[in-house]
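**Student:** Whatever this is, show me its structure:
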Amino acid sequence: MASNANAHRSMASALLFLNLIMYVVVAIIAGWAINYSIDESENSLEGVSPPVRLFPIYFPMAMGNLATGFFVIFALVTGVVGIATSLTGLRDVSEGLPANMMSAASSALVAWTLTLLAMGLACKEISVSWRSASLRTLEAFTIILAGTQLLCATSLHAGTHAVILGTPIGGRV
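**Tutor:** Sure thing, here's the model as predicted:
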């Protein structure tokens, strides 16, 4: 049973590392998009109606559509939470204790639900209109991350189950 737990832990570690890299890319692109929109919002807000001025970040039509602001902000939050989840998950999986595995699995579920939210906004943005290449890249990474994060959370839950079954009462793996 210990080899089964080790197999789940190694697969979870590989998925956590892959997700860490992808979440870093999502956070970088989303941060760049927010910076770009802040820099360009002064020029693009000339002659715009007052309700649009209430939203502090306005994405010019050359960069996106009306769903872009929400998508980019949620993608940035998802990226930061995903980075934190992946880093702590890698540490927890390397220790291999049942409590640590449960912590990594629950954190992975939180990151997955945020990724699903960002993916839903990406799908809405895709259905609305054309976007720039950087936003299409961010959308693609977000959609792919929704799948890989689900695999990672599933692997962590299976690894938790295997570690619990293979651990003697009061002992380590």
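
**Student:** C-alpha from now on. contacts and neighbour counts both.
**Tutor:** Will do.

**Student:** mind listing what the spatially closest residue to M11 that is not a sequence neighbour touches?
**Tutor:** Excluding the flanking residues, the one nearest M11 by C-alpha to C-alpha, 6 or more residues apart in numbering is S155, at 7.0 Å. Residues in contact with S155 (C-alpha atoms under 8 Å, 6 or more residues apart in numbering) are 8-9, 11-12.

**Student:** buried stuff in whatever helix or strand S155 lives in?
**Tutor:** Assigned by DSSP states H and E, S155 belongs to helix 133-166. Using 16 or more other C-alpha atoms under 10 Å as the burial criterion, the residues of helix 133-166 that qualify are 135-136, 138-139, 141-143, 145-146, 148-164, 166.

**Student:** for comparison, sequence B:
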Amino acid sequence: MPSAGLGRGLATPLLVINFCLYLIAACLAGWALNRNFDAGIGQGEGAVGNNVTQGFFLPVTLIACMVGLASCLAGIHHMRLFRSESLAAAAATSLIAWLLVLLAMGLACKQIHTGGNRPNRLKVVEAFIIILALFELLYLLSLHLGFGRAGHNHGTGAGTGAGIGMAGHAHNHHTDYGHHTDMKIPVGHVQNPAHPGY
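**Tutor:** Sure, this is the predicted structure:
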């Protein structure tokens, strides 16, 4: 179907882009969190960010990136099978990832507004989170766009085949009568000796 091909063609590049953005953002957020941990025990080069970064932004960003990577893996599985069963898992994980990214985006905006010691790596994480809020939504919409007609036809095709087979069986059903000269008795029917006419 044209809509299935269009949706699949949109979902595949978005899936690749999201996977790369999630992976890079997770690595950079992990670097910043590790640096802040080292600064807390008196090691390393000092903490980065502000009071929003350590306690809120970096943990939520790492969780959102991990769930986002899980949604990408579920999406890859769905692109391979492209069935309603795989769509349910891909759409559910994508929806959860998008909501977590929205939360991380709000914290990123607050972090940008607050300011503080924000190196370039941390600014890249903020930018990627904001971009992912849009890209994850587009990917979620493309999943449903690409499976609208394909899933419907897949389900009705199997049901139609079974229905035709059953209808044909019911339509062609007939009783095989034995060849008798006096009366026609269905095959397998046993006469009652007391009433031979029945």
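
**Student:** quick one: TM-score?
**Tutor:** The TM-score (TM-score structural alignment, normalised by the length of the first structure) is 0.83; 155 aligned residues with a C-alpha RMSD of 1.8 Å.

**Student:** Now check the residue nearest to M11 of the first structure against the second structure: what is it aligned to?
**Tutor:** When the second structure is aligned by TM-score structural alignment, S155 of the first structure is paired with S142.

**Student:** Tell me the secondary structure at the residue nearest the centre of the second structure.
**Tutor:** Centroid-nearest residue in the second structure: A90, 0.8 Å away (criterion: C-alpha atoms, centre = their mean). Following DSSP: H, G, I helix; E, B strand; the rest coil, we place A90 of the second structure in the helix state.

**Student:** do P168 of the first structure as well
**Tutor:** Assigned with three-state DSSP, P168 of the first structure falls in the coil class.

**Student:** Check the gap between it and E95 of the first structure for me.
**Tutor:** Distance, P168 of the first structure to E95 of the first structure, using C-alpha to C-alpha, to the nearest Å: 16 Å.

**Student:** One more: N35 of the first structure?
**Tutor:** For N35 of the first structure, the distance to E95 of the first structure equals 38 Å [C-alpha to C-alpha].

**Student:** cool, and M119 of the first structure?
**Tutor:** Taking C-alpha to C-alpha, one finds M119 of the first structure at 32 Å from E95 of the first structure.

**Student:** Need the residues that contact stretch 72-87 of the second structure.
**Tutor:** Counting by C-alpha under 8 Å, 6+ apart, 8, 12, 15-16, 18-19, 89-90, 93-94, 143, 147, 151, 154 sit against stretch 72-87 of the second structure.

**Student:** How about that stretch, which residues are buried there?
**Tutor:** Applying 16+ other C-alpha under 10 Å to stretch 72-87 of the second structure flags 72-79, 82-84, 86-87 as buried.

**Student:** Name all residues that make contact with R9 of the first structure.
**Tutor:** 93-94, 96, 155-156, 159.

**Student:** which residues in the first structure does stretch 97-107 of the second structure match up with?
**Tutor:** The aligned range for stretch 97-107 of the second structure in the first structure is 111-121, by TM-score structural alignment.

**Student:** Give me the mean deviation of that stretch from the second structure.
**Tutor:** Superposed on the second structure, stretch 111-121 of the first structure shows a mean distance of 0.5 Å to its aligned residues (mean C-alpha distance after the TM-score superposition for the first structure).

**Student:** Which parts of that stretch count as buried, going by neighbours?
**Tutor:** Going by neighbour count (16+ other C-alpha under 10 Å), the buried part of stretch 111-121 of the first structure is 111-112, 114-121.

**Student:** ok now it, how far from the chain's centre?
**Tutor:** Here stretch 111-121 of the first structure shows a centroid-to-chain-centroid distance of 7 Å under the convention C-alpha atoms, centre = their mean, to the nearest Å.

**Student:** Show me the contact partners of that stretch.
**Tutor:** Contacts for stretch 111-121 of the first structure (C-alpha under 8 Å, 6+ apart): 67, 70-71, 74-75, 78, 81-82, 85, 139, 142-143, 145-146, 149-150, 153.

**Student:** Mind doing that once more with 7 Å?
**Tutor:** Stretch 111-121 of the first structure is contacted from outside by 71, 74-75, 78, 81-82, 85, 142-143, 146, 149-150, using C-alpha atoms under 7 Å, 6 or more residues apart in numbering.
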